[in-house]
Each structure stands twice: as C-alpha cells, then as structure tokens.
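*Asks:* model this:
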Amino acid sequence: MENKLISRHLRFLSQLMELHGENPFKIKSIANASFKADKLPFPLAGKSIAELEKIDGIGKSIAIKIAELLETGTLKETEQYLENTPEGVVEMMRIKGIGPKKVAVIWRDLHIDTVGELYYACNENRLIEAKGFGLKTQEQIRKTIEFNLAAQGKFLYAQVEAVVYELTQIFDASFTGIKLVVAGEFRRLMEIINELVFVVAAEDEETVFSGLNNLSTLTFSERNGQNWFGQTEHGLAIKIICCKTDAFAINLFKATGDDEHVEAVLARIEHPDFQPKSEEEIYQKAGLNYIEPELREGITWIKKASAGKLPELITFKDLKGTLHNHSTWSDGVNTLEEMALYSRDQLKLEYFGICDHSKSAFYASGLSIERILQQFEEVDSLNKKLQNFQIFKGIESDILNDGSLDYPEEILKRFDFVVASVHSNLRMTEEKAMDRLVKAIENQYTTILGHPTGRLLLSRNGYPVDYKKMIDACAANGVAIEINANPLRLDLDWRWHQYALEKDVWLSINPDAHRTTGLWDMHYGIHIARKGGLTKEQCLNALSAAEITAFFQSKRERFLHDKRSIAF
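*Replies:* Now for the predicted structure:
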C-alpha cells in the first residue's frame, strides 16, 4: 500500500471521528499523521511497528494503525464508525465546502441523512437556519450537488427548462429561415431528461450544421446523416435532427413519442411514408383523435383516441387555489400574508391553504399547539382584511412511526383540512410503510395524503409502497392524493394517476411552496398531471373557494355519518 493511500485512510478516520464528536486531541494527531505520511520521502510499507513509531508525527498508537492497514487493507476502528454512520452522511462528507462539523450539524440537528434530502433542504432555504451556515455556504453546497448530479447525465425537467429556453434564444439569433421545435422526453414532459432533442427544418441543411459547429454552448462529437449528437455546456446529451421543411411534421412526430407509441400509430396508416403537413394529419390518417405530446407513452392512449375517449387535460388556468404551502411560521421564507397576497395578485387564485409543519418536525420549526392557535388568529384577521380571497387553515401533519398524526383530536378537528405526510424513518419495508400509510389514511381528519412515496428524483427512491393498496385506501376513506409539484418530487408518480382517477380519488396539485416564487411550481405539477391524464373535474384545487369549502365540510360529515351508523 502506497503512502498516499495510507494518508487517505488516516484522514478519513479523523473525519469520521470529528463527525462523531470524539476527542479533538486524538483527531488532530491522526490528521497530522495523515499529512506526514503523504509527505514522507520513503515508503511506509515493509517497516515494523517499532520503525514506524520512530517516524516524526507518527507515534506508537498510529504506528499500530498503519501496521493494521498494511496487513489488512482497512482499519477495524474505521469500520466501526461506518457501521454507525448512514451511507448518505458519508457521501455528504465528500461534498466540497462542508467539513465533518457541518455535516454533523446537518445530520444531528436537521435530521438530514442523504444528499438528496440535503439538496431539497438547500432549495427550501432550510440550511441557513442551522448553526454555522449562511446563504453563501448553502448556495455552494447546492451548486456542488447539482454538478455531481449532472455528471450522471440525468437532469430534472425544471433544470432542462432553462437550457431549452437559452438554446432556443441562441438558435433564433444565429439562424434565419429555420423552424425549430424541442421534441423527445422534454416535449413529453418527462420528469427526468436523459437527452435533449431538437428538430430543425431548413432548406439548406449544411448551413445549419456549419452554424451549429460555431455555437460555444454546444459541443458536437458525432454526425450521422441528418442527426448530430453532442452535449451542452451543462453536460446534458443533445441530439439535433435536421430535415427539409416538408418533412418537418413526420420527423417531429417520430422524435417526440416513445418507440412503442410511434410504431403503433404508423402501423395504423396504409402508407406510413407519406409527408404530412402536421402531426394532426398523422393521427387523422391513423383513425385517431389528436394525442397531446405528453400522452405519447406506449399504446394506452391510442386505444382511448381510437374510441374518442381522450380526456380534456387540465391547464394552469383551471386551478382556483393552492393547498399545502409553508410560511415563516415554520420553515418558509415569506410571511403568511405575503404568500396569500402573491397567490391572489400574481397567480390570480381564489384561495390559499396554509400547511406549515407540525410539532414533530422540530427541525423545520414545527408548530406547537400554542403557535397553531396564534396562527389561527392571524388567518382570521387576514380573512377579514383580504378582499375576494380566502385563507384555509391547514397543517402538514407528520405521519408518526405508528401511523398516527401528531396532534390530539381536539386540535386536528379545528383545521379546515389536514395534509398527512411521512418525513421521518423513511427506511421501511413495504409492509411497514403500508401499515403506516393506511392507518394515517383511515384517520378521519386526513384530507390529503402528502408526497405519498417520499421520493426525491435523482436522489432518493422513497419508501416502497403498494400503489394499489394505498390508492384503494384513499378511495375507501375519501382522502385525496397529492401531486406534489416540487420538481424534485412530482409525487404521486404520473404512472399511477389513471388508477387513482378510475377509483374516483381526487388529485390535488400542491406546490409545497416555502416562498412566494415556489408557488409557480404548480406549473410543474400541471405538466405531470397532464401526463397522467388529469382533467379539471378530478382535481381538488380546481374547485372554487365555495366548492372546496363544501368538500372539506362533506369530509367531516361523512365521518360523522359513518360514526353514527356504526353506533346504530
């Protein structure tokens, strides 16, 4: 084993010790030995413990550790620390800009133990509340994590959105007489983008290719006929499909849908090599109603298009209010009044649901019962003050380990609605997760099941769930399911929207906003809801203020009716 590797082992051990709050003197001596070992002009391998301990900066105890490393390739002491350290916490220690002490604060004080959760916390501005952190450190950590995610070649839709806008502006400024549309995964509104595809129509293809080569924001590595392959400066794979103007529609169609969808549609056309003027003409030739790009996954929607049963997909204008939002009462950046006014004046909504964290979420300044009552007073005051707008009293109540909600009944019944969410002990078996979720769903005060799987895209898979069992439980108990619109979540997964809708379960597009600008995340929720086939008639917050008031009331009356029936 080379000295450099020995040095790294010792350095890592010192970091783990610091993370776990061990004796500072021991930590310093091991860190110092790590530095010395790396600078020695001779190899440590082959030396006895007696020889090792005579080396300046080593000493007897560290000499024994080096000997163990040389003999076994590892240290028992290091392994013991690792057994008591979550894998995600160890991964955090590799992030540039935060040492073991800061990682300890993140882990112990904020109860964050994965890089994905850390990234989510940075986006919620939660880190600046912790000791030793500021905006600059938080931003540095966020950028480092984004860089590491980009190295995997996968990007969130929201990240790619800015790239698409930037490239479109560049193309418009660089070329004349071309037609350009983004296709592929981005046009289908996929939550994760692996490749960015553009279709470009131009009569002079070579001029386009020549111009593409001169763009500093793109690096091209291969050309295959009409197709160019490369990547953006952000590391995102890109494909440019160049074609003649009369072939634009068919190329856009082929580049948008997944392979199964494209093949199935073209198989319905007698002469699939025809040159359509539009995508609508393609579907017409196939005997189908026009299928929106976001629905072009597989053959499910082809069957419905053939039967004339495609849904009229929800739009942002259909939303009447926003539910599940946070304020400075817990871990939000803006006050309750600022959040409400932004919803009314900027988003033109009729109502706002405040859902600050409950008392178990102490890491997010969760509300004690006393503070809930104080917040109720502010809501009442604002409802008298604000015109043509209503604030509903809600809470994001933690689903505790046994499935119960973390307030007594006399408090829960005072809320207009309750979003029940899992935030802790996420490492569960499917059986444990389902027991916990179903019990919370069966609680008469649960109105909406929040981010139902706890996933963080590209970072954390979430706890395992039986989707059908979860959705069936919501259907049986009149509980709506959230489509959490935060681009890191987009949970409930769109692949399960149709099953929920078939079971007559309401879906609620909630931004989980922690600041005014976060309310715009509902656009991402709309995207993923459309992908799942949601209509305004089945979206909870597409109800008017009067209608949703009646919905909240009917939920309570349903429980009272069931309770009386059981008593009878």
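*Asks:* From now on I want contacts and neighbour counts done on CA atoms only, so please keep to that.
*Replies:* Will do.
*Asks:* For the stretch 301-450 of the chain, which segments count as helices?
*Replies:* Ranges of helices in the stretch 301-450 of the chain, per DSSP state H, counting those that start in this stretch, are 336-345, 369-385, 409-412, 430-442.
*Asks:* I'd like to know which elements the shortest one is packed against.
*Replies:* This means helix 409-412. Using 3 or more Cα pairs under 8 Å, 6 or more residues apart in numbering; DSSP states H and E as the contact test, no helix or strand touches helix 409-412.
*Asks:* The same query, at a cut-off of 10 Å, please.
*Replies:* On a contact count with 3 or more Cα pairs under 10 Å, 6 or more residues apart in numbering; DSSP states H and E, helix 409-412 meets helix 369-385, strand 390-398.
*Asks:* List the buried residues of that helix.
*Replies:* Neighbour-count burial for helix 409-412 flags Leu412 (criterion: 16 or more other Cα atoms under 10 Å).
*Asks:* Check what contacts it and list those residues.
*Replies:* Here helix 409-412 makes contact (Cα atoms under 10 Å, 6 or more residues apart in numbering) with 369, 372-373, 394-395, 397, 405-406, 418, 444-446.
*Asks:* repeat for the second one
*Replies:* Contacts with helix 369-385, where a contact means Cα under 10 Å, 6+ apart, come from 329-330, 336-337, 340, 354, 356, 358-359, 366-368, 389-395, 407-408, 411, 414-415.
*Asks:* redo that, cut-off 7 Å
*Replies:* Applying Cα atoms under 7 Å, 6 or more residues apart in numbering, the contact partners of helix 369-385 are 390-391, 393.
*Asks:* which one of these is nearest Leu110?
*Replies:* Nearest to Leu110, judged by Cα to Cα, of those is Lys393 at 26.2 Å.
*Asks:* What separation is there between the residue nearest to the spatial centre of the chain and Lys393?
*Replies:* Centre of the chain computed as the mean C-alpha position; nearest residue by Cα atoms, centre = their mean is Leu488, 1.4 Å away. Look at Leu488 and Lys393: by Cα to Cα, to the nearest Å, they are 26 Å apart.
*Asks:* run this one through as well so I can compare:
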Amino acid sequence: MENKIIARTLRLLSSLLELHDENPFKVKSVANAAFKVDKLPYPIYTKSLAEMEQIDGLGKSIASKINELIQTSSIQELADLIKVTPPGIIEMMQIKGIGPKKILVIWKDLGIDTVGELYYACNENRLIEAKGFGLKTQEEIKQKIEFNMASNGRFLYAKVENLAEELLNLAKKVFNTEQIYCTGQFRRKCEIIDSLDFLIVGQANEEIKEELILNGLENAEINGQEIKCNTESGLSIYFTFCHSEELGKKLIVKTGSEEHTNSIFSILGEADLKDKSEKQIYEVAGLSFIEPELREGTNEIELAKSNKLPELIEYADLKGSLHNHSTWSDGIHTLEEMAVYCRNELNLEYVGICDHSKSAFYANGLSDLRVAAQQREIDELNIKLAPFKIFKGIESDILYDGSLDYSNEVLSSFDFVVASVHSILNMTEEKATERLIKAIENPYTTILGHPTGRLLLSRSGYPINHKKVIDACAANNVIIEINANPLRLDLDWRWHQYAISNGVLLSINPDAHRVEGHLDMKYGTLIARKGGISRLNCLNAMNLEQICRVFEQQKTKLHLEK
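*Replies:* Modelled structure (predicted):
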C-alpha cells in the first residue's frame, strides 16, 4: 500500500474525528502523522510494527492504526465514524477549502448533507449568514463545486452557453466561413450537455486542426470529415464538415436524437434531398417544420403529420415573474429592489414575492407576525409602483405529512401560495407521492413548486408517480411550476405534454434570490419550449388583468367552499 493512500486515509480519519468533536490533541496527532507518512522517503509498509512505532510523529497508537490498514485495508475506528456520517458529508471533505469546522456548520446548523444541496444553498445565499461564512466564502465554495461537477465531462446548458457562442465565433474565424451551425444537444436545448457539436460547410484538414490547438482547444484529432477535441474543462467538442448541397440533410441528422432522425429518414426513403433546406426536407416528408427543441423522438412526428405542433412559447411572452425571494428571507435584494428591477429592467407587469415560510428556519423563514409586516410593505409599494403589481405570495413548506406550515387564516392572506418540499427527501415513491397529493388537495395551494426537488448533476429528485401528481393538480386546479433555475428545470420537460393535455397550467418561475435571478426565466422558457409549451399553457404569460382574474377565481372558490 502506497504512502499516499495511507496518508489520505489518516487525513480522512483526522477530519472525521474533528467533525465528531473528538479530543483536539488526538485530531492533531493523526493529522500530523498523515503529513509525516506522506513525506517519508521509503514505503512504510516495508517496516514492522515495532519499526513504525519509532518513526518520528507516529507513536504506538497511530502506528497500530497504520499496521491495521496495511494488513486489513481498513481501520476499524475510521469505519465506525463513516457509519455515522452521511456519505454526502464525506464527499464534501474532498472539496478543497472546506474544512471540518465549516462542514460541521453546514451539516448541523444548516441541515445540508449532500454536495448537491450545498451547491443549491450557495445559489440561495443560505451560507452568507452562517457562522464563519460570508459572500466571498460562499462564492469560493460554489466555484469549487462547479469545478468538481465539470470534471465528469457533463455540463448544465447554462454553463456552456457563452462557451458555445465563443466557439462559434472562433470557428468562423478559423474556418473563414459564416456557414457554421450549432447542432446536437445544444441546439435541442437539452438541460445537460455532453458535447458541443458544430456543422461546417467545408473540409477538415491538418492546418485547421493545428489552428484549433493554437486557439486553446486540446487533444484535437481528425477522423474523416470530423475534428474531435475538448476544452480545458473537459467538454468534448465536435466539428463536422459537409458539402453545401447536403447542408439541410446534415442539419437534421446532426441535430435530432437518433429516434427522431430514424423516423424522418424512414419516411423519406430514397428521396432526393440535394440542395434542400431543413424546412424543405420536412415538407418532402409531408411534415410541418419541427423546431429543434422538439426533435427528441417523442410525439413530434405524429403532431407534425396532422399539423398540430404547438406554437412554442417565447421569452418575450412572459408578463411577470412569480416565486421570488427578498431580504425578508434569504434573498440578496430588498422587496422594492426586486420589484423595480422587474418593472424597469425587464418591462414586466407584475412580480410575485414568495419568501420562505416559517418551517424554513435555515432560510430566515417568515413567522406569522413577519408575514403581516411584509404584506404591509407590499401594500405601500403597490401604491408607489402602480400600475406595476406585487403579488403577496409565500413558498410554504410541505411538511412530512403533506400539510402546509401555516394556519388557514395566514394562508388566506396571500394572493397565491407556492407549496414546495425542502426537507425529508428520502421517501418511497408511494409516500412521496401521497405527501405531494395531500399538499395539492389543500385548497390554499395555488402552485406546486419544483415537484421532484432535483438538482441536475448533483441530486436526483425524490421518486414520485408523475401521472398521479399531475392528475391531482388537474383535479384540484393547481398550477405546476417549471422552476427556471438551470440547476432544477423541474417539472421535467418530458412531463409537460401530459400536464397540458390534462388541462394543467404551468408557470415558468425563476425562484430568484437576487435581481439577476429573474433572468433565469430564459432557461425556463427554453425547457418549456422543449416540452411543447405555448403561451396559452403558461400562467405568467398572462397579462396583469388575466392573472388577477385567476387568483381571484381561486379566492372565490375558497369562499364558496367555506
């Protein structure tokens, strides 16, 4: 067993001992031993136990642990500590710059025990008020987690968007042509990107390959009419070359999923596609033009055959921003700053403030008294900012049994209620589904927030029966959120069609914790387009008068039920 492996194991033992509040002297001696072993000029496994005990900085106790590790590949004390430590906490220890003291605060004070939850907490500004943290530390942790996430070669769409634009401009310069197009997952607006793909009218050659290397791309190699390379961060890049007369055909082949392209070309058969554009090729196949986002091989071919493809929603269709946080809970900007930004910078008609509810103590959730105080401020601002409207909302925690964490009296004071799960995520599918359905059946629930709680590339969502949950929303006139944060994009686009086919409205909500967070609605719109959503299916594509009517109708329904 190599010294580095032994040293690494001792470092983990030292960290876990500190995490579990062991004797500081013992913690320090194990950490010191790890340093000593790492620097030894000879392999320690060649020494007997007696010889190990004589090594400076070890002593009998630690020498026996090292011997145990060499003989059995484990240390019992370490194994016992691992058993009582969540796996996500141990994973956090691998992130440079987060020591045991900070991890203890993250775990015990903030209730976070996975790296995915920690990353999202950084996005929600939950770390800045914690002991020993601040905005700078939070940003450093966020950057380190992003670096680790990128190491597996998969990236969030939002994280490669600027890079795609830069590479497109670079390629135009290197290849000396404007006939360069993004294809693949990026053109289909997939939520996770495994590679950036480009189609170029031209020919691959060694000179072009060398030029790409000079411009910072790595491991470039030519394979026929394709140049494969990657960025420093590990993202795969493919440049495919074609003749101008086959551009339309190649755009379809290189953009769509395998299922989509197989379906298209089984219809086309031996048709002559030379010099035909994408649109013309779809016409030859007897289909309406299918937008790139929809080319996933689901039901788009059938819809195109019958000319029933939806007119996809545009970012410009959005009239307001719902589900946002202010300094009343865990936001960076004040309620007024959030509203003024939406009015002046985004030209929106309304904003919905949904600060965290009282169960979210970690996020400075609002007590009953603070709810009333915030609503008084909203009343004052609505006079000041009219005709712009601030809706009184709340993100009410769905508790373990599916109930919401305010009394009906408090819930009735809001214009709308977003009901979300934030805790106890480890449930069976049956229990998690029952929990959501009970919250949906609460007459005060307006919107079901981020239905699965997933964090892309970080944490899979809790298991739910999507059909049952969506059916419950349809039965109870509850809207489903498309959480627009690029980490969430939840409800998943694969369930959008089922929702709207059952008459369920969707709402593209940024879950913004600072003014710039409202811009995430762009990513929510992209994923809504991928799910086949039109403005007619989207709550916040309604203007102020229309959405006021929706909220009033729910209030009327509640009054009649009483």
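*Asks:* follow-up on the earlier one: so the residue nearest to the centre of the first structure makes contact with Leu456?
*Replies:* Yes. Using Cα atoms under 7 Å, Leu488 of the first structure makes contact with Leu456 at a distance of 5.3 Å.
*Asks:* so what sits against both of the two?
*Replies:* Counting by Cα under 7 Å, 6+ apart, no residue touches both Leu488 of the first structure and Leu456.
*Asks:* and Ala267 of the first structure, how many residues sit next to it?
*Replies:* Number of residues near Ala267 of the first structure (other Cα atoms under 10 Å) recorded here: 12.
*Asks:* same deal with Val208 of the first structure?
*Replies:* When neighbours are defined as other Cα under 10 Å, Val208 of the first structure has 19 of them.
*Asks:* Could you do Glu18 of the first structure as well?
*Replies:* Glu18 of the first structure has 20 neighbours, counted by other Cα under 10 Å.
*Asks:* aligned partner of it in the second structure?
*Replies:* Using TM-score structural alignment, the partner of Glu18 of the first structure in the second structure is Glu18.
*Asks:* tell me the contacts of that match?
*Replies:* 27, 100.
*Asks:* does it sit in a helix or strand, and which one?
*Replies:* Taking DSSP states H and E as the criterion, the element that holds Glu18 of the second structure is helix 3-19.
*Asks:* Quick check: that helix compared with the first structure, mean distance?
*Replies:* Superposing on the first structure places helix 3-19 of the second structure at an average distance of 2.0 Å from its equivalents, by mean Cα distance after the TM-score superposition for the first structure.
*Asks:* in the helix or strand that that helix is followed by, what counts as buried?
*Replies:* From helix 3-19 of the second structure onward toward the C-terminus, using DSSP H and E, the following helix or strand is helix 24-39. Buried positions in helix 24-39 of the second structure, judged by neighbour count with 16+ other Cα under 10 Å: 27, 29-38.
*Asks:* Tabulate those residues (a markdown table), appending distance to Gly297 of the second structure.
*Replies:* Formatted as a markdown table, the buried residues of helix 24-39 of the second structure follow (distance: Cα to Cα, whole Å):
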| residue | distance to Gly297 of the second structure |
| --- | --- |
| Val27 | 56 |
| Ser29 | 60 |
| Val30 | 56 |
| Ala31 | 55 |
| Asn32 | 58 |
| Ala33 | 58 |
| Ala34 | 54 |
| Phe35 | 55 |
| Lys36 | 58 |
| Val37 | 56 |
| Asp38 | 54 |
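*Asks:* Relative to Ile75 of the second structure, which of the residues you listed is nearest.
*Replies:* The nearest member of the buried residues of helix 24-39 of the second structure to Ile75 of the second structure, counting by Cα to Cα, is Val30 at 12.8 Å.
*Asks:* got the contact list for that closest one?
*Replies:* Neighbouring residues of Val30 of the second structure by Cα under 7 Å, 6+ apart: 10, 14.
*Asks:* And for Lys438 of the second structure?
*Replies:* Counting by Cα under 7 Å, 6+ apart, Lys438 of the second structure makes contact with 402-403.
*Asks:* and the gap between it and Leu404 of the second structure?
*Replies:* Using Cα to Cα, Lys438 of the second structure is found at 9 Å from Leu404 of the second structure.
*Asks:* do the same with Lys142 of the second structure
*Replies:* Counting by Cα to Cα - Lys142 of the second structure and Leu404 of the second structure are separated by 31 Å.
*Asks:* same thing with Leu247 of the second structure?
*Replies:* For Leu247 of the second structure relative to Leu404 of the second structure (Cα to Cα), the value is 55 Å.
*Asks:* who's more crowded, the two?
*Replies:* Just comparing Leu247 of the second structure and Leu404: by other Cα under 10 Å the higher neighbour count belongs to Leu404, 26 against 23.
*Asks:* Ala419 of the second structure versus that one, what's the distance?
*Replies:* Distance from Leu404 of the second structure to Ala419 of the second structure, by Cα to Cα: 7 Å.
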